[in-house]
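Participant: Quick one, fold the following:
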Amino acid sequence: MKDFFAEAAVLLSYPQNLVRLLVRLVLAYGFAKPALMKINNLKETVQWFESISIPFPLLSAYLVSGIELMGIVFLILGLYTRMVSVLLACVMLGAILFVHLQYGFSVADNGFEIPLYYFIFLIFLASYGAGKYSLDRVIFKDGTDE
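Facilitator: As a prediction, this is how the structure comes out:
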């Protein structure tokens, strides 16, 4: 039985780099619409941030919009994945605390369920890197031991 589990572990490790690529692409897609809405309506974003008591709303709007926009590009390319994942995870923590927490967990009630999932996947990428199919591997040799 021990051999069976060892063989299963090896077999299940083969698609890990495809999973990392898929996680990066899905996260980038998920950030696209909110990031573009913030960028295209920056004045309204600042007003909204101010209305929900986000500190330094003008600076925060620029930072969040910039991090999300750059994050999309870097996640797709698999470039600086660990660093950008940490920054995006911080954005997700802010979204949970300032926007979604008051509504509970359920996504149906605008709760923090989806930002929490994004946060978990971003921490996964920050911990394990972008994988084999990334510029991180090509440029920085991050992930060559896998």
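Participant: Going by C-alpha atoms from here, please, whenever you check contacts or count neighbours.
Facilitator: Noted.
Participant: give the contact list for the residue nearest to the spatial centre of the chain.
Facilitator: By C-alpha atoms, centre = their mean, the chain has its centre lying nearest to residue 122, at 4.2 Å. Contacts for residue 122 (C-alpha atoms under 8 Å, 6 or more residues apart in numbering) come out as 85, 86, 88, 89.
Participant: Counting neighbours, which of those comes out on top?
Facilitator: residue 85 (28 neighbours; other C-alpha atoms under 10 Å).
Participant: list the buried ones in the helix or strand harbouring it?
Facilitator: Secondary structure assigned from DSSP states H and E places residue 85 in helix 81-95. For helix 81-95, the neighbour count (16 or more other C-alpha atoms under 10 Å) marks 81-82, 84-95 as buried.
Participant: I'd like to know how far residue 100 sits from residue 116.
Facilitator: Relative to residue 116, residue 100 is positioned 10 Å away (C-alpha to C-alpha, to the nearest Å).
Participant: who has more neighbours, those two?
Facilitator: Neighbour totals were compared for residue 100 and residue 116, and residue 100 leads with 22 against 18 (other C-alpha under 10 Å).
Participant: Can you give me the separation between the more buried one and residue 130?
Facilitator: 28 Å.
Participant: likewise residue 52?
Facilitator: 34 Å.
Participant: Please apply the same query to residue 101.
Facilitator: Counting by C-alpha to C-alpha, the gap from residue 101 to residue 130 is 29 Å.
Participant: Before we compare anything, build this one as well:
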Amino acid sequence: MPVYDSALDFGLLLLRVVLGLTMAAHGYNKFFGGGRIPGTAGWFDSIGMKPGVFHARMAATTEIAAGLGLAFGLLTPIPAAGFVALMLVAAWTVHRANGFFIVKEGWEYNLVLATGALTLAATGAGRYSLDYLLFGDCEMASLLHGWCGLAIAAGLGLLGGIGQLVIFFRPPAK
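Facilitator: Below is the predicted model:
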């Protein structure tokens, strides 16, 4: 394998692992950190995502599953869609009013995580992934990257995030 190919595959591995474990850590923290699910549920209720307990459990579970799925490169467009949905909901409910920059609690970080995941859906997970181990270069592999992977991740992610906002988000009265 040419040096460029192995460096590219290593770069994809590095990006997947950093993004994935970062997201999984957020989910783990919701389950086992300071306020755990009850504290997270109260916060979700306070921002208008009701019922809070349901959203706390769903967010934590999705963050762990999407994070580990991306880190391992397993059906990459699916966990990437999870990132898009999670980050869309977080950006809209929590960070939108604060502007762009993260230093003012804006939506910059949400954009970076979602874009990184979409990029991996477009490029594919690389040779150091479960996608490559399971599917290699077969026909199924073509659904896991390129325009198809990007469309799956963006479409499912937007559908999931917008659907969740439409069905559940009720901004608190100011």
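Participant: related to what we said a few turns ago, list of residues touching the helix holding residue 85 of structure 1?
Facilitator: Contacts of helix 81-95 of structure 1 (C-alpha under 8 Å, 6+ apart): 64, 67-68, 71, 74-75, 115-116, 118-119, 122-123, 125-130, 136.
Participant: What is the neighbour count of residue 20 of structure 2?
Facilitator: 27.
Participant: what range in structure 2 matches the helix holding residue 85 of structure 1?
Facilitator: With TM-score structural alignment applied, helix 81-95 of structure 1 matches the range 76-90 in structure 2.
Participant: re earlier: out of residue 101 and residue 130 of structure 1, which sits in the busier spot?
Facilitator: Taking other C-alpha under 10 Å, residue 101 of structure 1 and residue 130 do not tie; residue 130 has more neighbours (31 against 17).
Participant: Tell me which residue of structure 2 matches up with the more buried one.
Facilitator: In structure 2, residue 130 of structure 1 lands on residue 125 (TM-score structural alignment).
Participant: List the contacts of the closest residue to that match other than its chain neighbours.
Facilitator: Sequence neighbours aside, residue 73 is the residue nearest to residue 125 of structure 2 in space, at 5.3 Å (criterion: C-alpha to C-alpha, 6 or more residues apart in numbering). The contact partners of residue 73 of structure 2, by C-alpha under 8 Å, 6+ apart, come to 16, 125, 129, 130, 131.
Participant: Mind checking which of the contacts of helix 81-95 of structure 1 land in helices?
Facilitator: Those of those mapping onto helices are 64, 67-68, 71, 74-75, 115-116, 118-119, 122-123, 125-128, 136, per DSSP state H.
Participant: Let me see the contact set for residue 125 of structure 2.
Facilitator: 9, 12, 13, 16, 73, 76, 131, 132, 145.
Participant: so after the helix or strand hosting the fourth one, what's the next helix or strand?
Facilitator: For residue 16 of structure 2, the element it lies in under DSSP H and E is helix 3-32. Towards the C-terminus, the helix or strand next in line after helix 3-32 of structure 2, according to DSSP H and E, is helix 36-47.
Participant: contact partners of that next one?
Facilitator: Under C-alpha under 8 Å, 6+ apart, the answer for helix 36-47 of structure 2 is 29-31, 50-57, 93-94, 171-172.
Participant: go again using 6 Å as the cut-off
Facilitator: 30, 31, 52, 53, 56 (C-alpha atoms under 6 Å, 6 or more residues apart in numbering).
Participant: If you count neighbours, what's buried in that helix?
Facilitator: Buried-residue list, helix 36-47 of structure 2, by 16+ other C-alpha under 10 Å: 36, 37, 38, 39, 40, 41, 42, 43, 44, 45, 47.
Participant: and if you look at stretch 14-31 of structure 1?
Facilitator: Buried, per 16+ other C-alpha under 10 Å, within stretch 14-31 of structure 1: 17, 20, 21, 23, 24, 25, 26, 27, 28, 31.
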